[in-house]
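J.: Using only what follows, build the 3D model:
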Amino acid sequence: MNKKTLPPPPDFDSPEEAKDIIHFLWNKLAELEDRLNQNSRNSSVPPSQQALHNKAKNTSPNRKKSGKKPGAQPSHKGHRRLLHPIEDSASVEQYLPNKTCRCGGCVIPNRKPYKRHQVFDLPDISYTLTEHQAFMGACAWCGEKHKAQLPEYVPRSQMGPNLHSFIAIQATQHHQSIGKLQSMLKDVFQLHFSTGAISAAQGRVTAYLADTHTDIHNKVRASDLIMADETSHQRNNDKRWMWAALSKGAAFFQVNSGRNQHAAKRLLGDAISHLLVTDQYSAYKYIDKSNRQLCWAHILRNVIAIEESISPENQKIGGKLALIAHSVFRSHHRYTENKITDTLYYRRLRRLRKSWLHWLKLGSYQCSQRYRGRCRNLIADDVMVWRFMDDTNCPLTNNAAERVLRNYILMRKCCYVTRSYRGDLFRERMFSLIETAKLQQISAYKWLRKIVEYHMLKMPYKTPSFLA
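T.: Now for the predicted structure:
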């Protein structure tokens, strides 16, 4: 294999030509240095992938170390576990004091205990087995054979609703691969199932969740405010994308083959009349600017990258823009905490917006070539940058959508790729159910178990009220 070699050095015939070459190489070196210094503070690089020598610093310029030791501080109000209510399944042991005192008197115990100490434990974990036996008989006169048929409510697979739900929840919410699931069922429950049987169980759960997944999608699309984000997803050797759309009460996941406008329309619809909060990605450009708010967390990272560039011109302009962005966050937080009035809040925002545009215009022709485009794009998207000024319910960031995706990203690191289209459907439908259950503050396992049970027993399933 031939090794790659550097091209021959350029020739020059005059000092002016040499200066041009030096200037070009200097700009190229500055661009490579900026890329090398990328971290989670000034780019989209996740903290887990940045080098140890390139850790991100504090985002807030006014934040200083307190000098205190980690952990609970003196006079800190402690948090204790609340006593669990005594149910029928709980056993109560009562301990009474001695009947007589040292002086010879009779000790009368109080009606209520002075101390309640609860000990939780797990029962012996096992499984239940129901064997369904179908008999065959023959007519005593004509000899015709008759076979008994299993009732409709008997599952045709070897797994019941609870086991199906347990496997699906463990595979997604708790990031267990099929191999680990197989080992857990063997060690904890003494159940022996092949990897194919576990995969088939996941496939059946996928089919049962089809209607629920559609209901969640319709619920998200009908919301007045949506936050959207996407991350990479891989099926075998093909790179795909997991998209997430989040509303106030539901979260919808969808695997798409690309990260483009077609995928965005498949997720959000062609015509959008609600407010959408996203990053600056171009796939959302078909949406009207009046219905879209850009994420200020992404904007802050972009201007911090300009500030931390090695070029002095970039540092000055980026520093001013970062200071304005921090001021926007600080003003918004004080306003939401009712620490400043409406008049003062909007007056500050108008002043910050004017200064923001001034420094962006300077950066559009004074910054290096790498960052001029960022400044020009922010100027062109000014309506979407400050859309939150027209709606007090509009958030500054789409961090909620990123937090929803985080659970899937952790699972992706543990369980790696999917192998088929059915595997893509399993992940998108299960994570839609899990994250929606979190928003509704209900148990994802109990909800899934109810869906699986109704489908396996061939009973009509009613859509929950929060999805209707």
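J.: Could you use CA atoms for every contact and neighbour count after this?
T.: Noted.
J.: how about the helices in the stretch 101-250 of the chain?
T.: Using DSSP state H, counting those that start in this stretch, the helices of the stretch 101-250 of the chain run over 161-172, 178-189, 195-208, 210-221.
J.: okay if I get those helices as CSV plus mean neighbour count and distance to L349?
T.: Output for those, formatted as CSV (neighbours: other C-alpha atoms under 10 Å; distance: least, C-alpha to C-alpha, whole Å):
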stretch, mean neighbour count, distance to L349
helix 161-172, 20, 43
helix 178-189, 15, 52
helix 195-208, 18, 48
helix 210-221, 19, 31
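J.: mind giving me TSV with those and columns for distance to N407?
T.: Converted to TSV, these look like this (distance: least, C-alpha to C-alpha, whole Å):
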stretch	distance to N407
helix 161-172	9
helix 178-189	18
helix 195-208	19
helix 210-221	18
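J.: To check against the first, give me the structure of this:
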Amino acid sequence: MRSSLVEIPPINPIIVEHRLHQLMCKECGTLTRATLPMEVDPSGYGVRVVAIVGVLSGLYRHSQRMVQSAMQDLFGISMSLGTVNNLRLEVSNAVESAVEEAKIYVQNSRVVGADETSFNQGNVDGSNPKQSKAWLWVAVTPLVTFFQIALSRCSDAARNLLGNDFRGILNSDRYGAYSWVGLEQRQLCWAHLRREFIKISERPGVSKELGTALVLQQEKLFELWHRVRDGTLKRCEFQLLVQEIRNSLKSSLQEAADCEIGSAEKTPLAKTVRTCRQILKVEPALWLFVTVEGVEPTNNAAERAIRPAVIWRRTSFGSQTQAGSTFVARMLTVVTSLKSQRKNVLDFMTHAVGAARDGNPAPSLLPEVNTSQEQVINVA
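T.: Presented below is the predicted three-dimensional model:
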């Protein structure tokens, strides 16, 4: 029998004091003082201290006051709130190039999931004079995820997220900011569609019958899809079976779309008709996952990635400056990407801060994979 006992010894910070001798000229009164060695940062804190502040803020989403308290309680290191903010800014600048590299990687990936959620950004620094609502955007690939915060939810922000010449496959919901991406490059989220179908089925009359039929077809589709994923159904057989489901679903949508309603009508049937007409316009983008391997029918990956950001927003009430929003986006990018690759966040932060202080390139967030597997396909 073996029994282990894990313990952490008392942590005492290592403090190295540098005394700078100063002399005054007896003739002119000029003061001359020695300078710090080149390897000593004037902030007074080592790279690991700075990295821990970044991890407490970015990985564990602590407020500046909580970080201040944690540094004192855990490590016996006292620092002001202003120092915490300065160290967070140093971390943000240290990972800037790595985050930009991750952005380019995502924009050139074969399949990208995208989503967005509201975010609060104040105007302490004057960067948001109109007090506009900010939006946090995410672009997800299996191993690298990129976040950005913008004072807009329009297509320009989506283009900045994905790149103007995006040539991959976009997995998203039906939000209009992504409409500039061709339907042949899009896979719309069936989880969102299911919620729409359920809403229709809960309305009275014709809507209820139609919605029930749509939900039934969606359930048949996913029953087959689960068999493809677990290997009990070949993709070629799946494609043949899906054709009948697609025809039936399209027929139901068209039946609703052909109903006559007034332009300003707000009855339950009118809501159903408008929804079905909107879905029919993008119907070709519902089925890309059937023929292209590696494409999922839902946008769950992006929704999971954005969940920590939602928690951060709720606990911190957002940011007060543009620099604060940039810090949030960069930390989310670093933490989410490293977790996907099962890499240590503190080690990365430490190396990034050390590299920045030495004037060296930041460590990369990109995975070490066979580049031949990461080629972008042109589906246009």
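J.: related to what we said a few turns ago, which one of the helices of the stretch 101-250 of the first structure lies closest to K361 of the first structure?
T.: Closest approach to K361 of the first structure among those (C-alpha to C-alpha): helix 210-221, 36.8 Å.
J.: against the second structure, where does the closest one fall?
T.: With TM-score structural alignment applied, helix 210-221 of the first structure matches the range 96-107 in the second structure.
J.: Need the contact partners of that stretch.
T.: 112, 139-141, 144-146, 161-163, 166, 168, 330, 333-334, 361-366 (C-alpha atoms under 8 Å, 6 or more residues apart in numbering).
J.: residues in the first structure matched by stretch 315-335 of the second structure, start to end?
T.: When stretch 315-335 of the second structure is compared against the first structure (TM-score structural alignment), it corresponds to residues 414-434.
J.: List the buried residues in the matching stretch.
T.: 415, 417-418, 423-434 (16 or more other C-alpha atoms under 10 Å).
J.: Quick one: buried ones out of the contacts of stretch 96-107 of the second structure?
T.: Looks like those have 112, 139-141, 144-146, 161-163, 166, 168, 330, 333-334, 362-366 buried, using 16+ other C-alpha under 10 Å.
J.: Show me what V404 of the first structure aligns to in the second structure.
T.: Looks like V404 of the first structure aligns to A305 there (TM-score structural alignment).
J.: I meant D288 of the first structure, not that one.
T.: So, by TM-score structural alignment, D288 of the first structure is matched to G182.
J.: Also V383 of the first structure?
T.: So, by TM-score structural alignment, V383 of the first structure is matched to P284.
J.: Its match - that's part of a helix, no?
T.: Yes. Assigned with DSSP: H, G, I helix; E, B strand; the rest coil, P284 of the second structure falls within a helix.
J.: mind listing what the counterpart of Q217 of the second structure in the first structure touches?
T.: Matched to the first structure by TM-score structural alignment, Q217 of the second structure sits across from I324. Contact analysis of I324 of the first structure by C-alpha under 8 Å, 6+ apart lists 352, 355-356.
J.: what about I324 of the first structure, distance to G363 of the first structure?
T.: 14 Å (C-alpha to C-alpha, to the nearest Å).
J.: Over to L321 of the first structure?
T.: 10 Å.
J.: Find the nearest non-adjacent residue to the alignment partner in the second structure of D342 of the first structure, please.
T.: Alignment note: D342 of the first structure maps to R235 in the second structure; criterion TM-score structural alignment. Nearest residue to R235 of the second structure in three dimensions, chain neighbours excluded: V228, at 6.3 Å (C-alpha to C-alpha, 6 or more residues apart in numbering).
J.: Same check on L20 of the second structure?
T.: Per C-alpha to C-alpha, 6+ apart, closest to L20 of the second structure is A34, 5.2 Å.
J.: what does A437 of the first structure give?
T.: A437 of the first structure sits nearest to A444 (C-alpha to C-alpha, 6+ apart), 5.3 Å away.
J.: what sits against the one you found?
T.: Neighbours of A444 of the first structure in contact, by C-alpha under 8 Å, 6+ apart: 169, 433-434, 437-438.
J.: Mind checking which of the residues you listed are in helices?
T.: Mapping the contacts of A444 of the first structure onto helices (DSSP state H) picks out 169, 433-434, 437-438.
J.: Distance to T392 of the first structure for the residues you listed - can I get that in TSV?
T.: TSV is the format used below for these (distance: C-alpha to C-alpha, whole Å):
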residue	distance to T392 of the first structure
I169	37
L433	29
I434	29
A437	27
K438	25
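J.: Which of the helices or strands spans D156 of the second structure?
T.: helix 155-162 (DSSP states H and E).
J.: buried stuff in that helix?
T.: 156-159, 161-162.
J.: before we move on, the earlier item: compute the distance between the match of V404 of the first structure and V328 of the second structure, please.
T.: For A305 of the second structure relative to V328 of the second structure (C-alpha to C-alpha), the value is 14 Å.
J.: ditto for V335 of the second structure
T.: Distance from V335 of the second structure to V328 of the second structure, by C-alpha to C-alpha: 11 Å.
J.: Mutual contacts of these two, please.
T.: Common neighbours of V335 of the second structure and V328 (C-alpha under 8 Å, 6+ apart) are G58.
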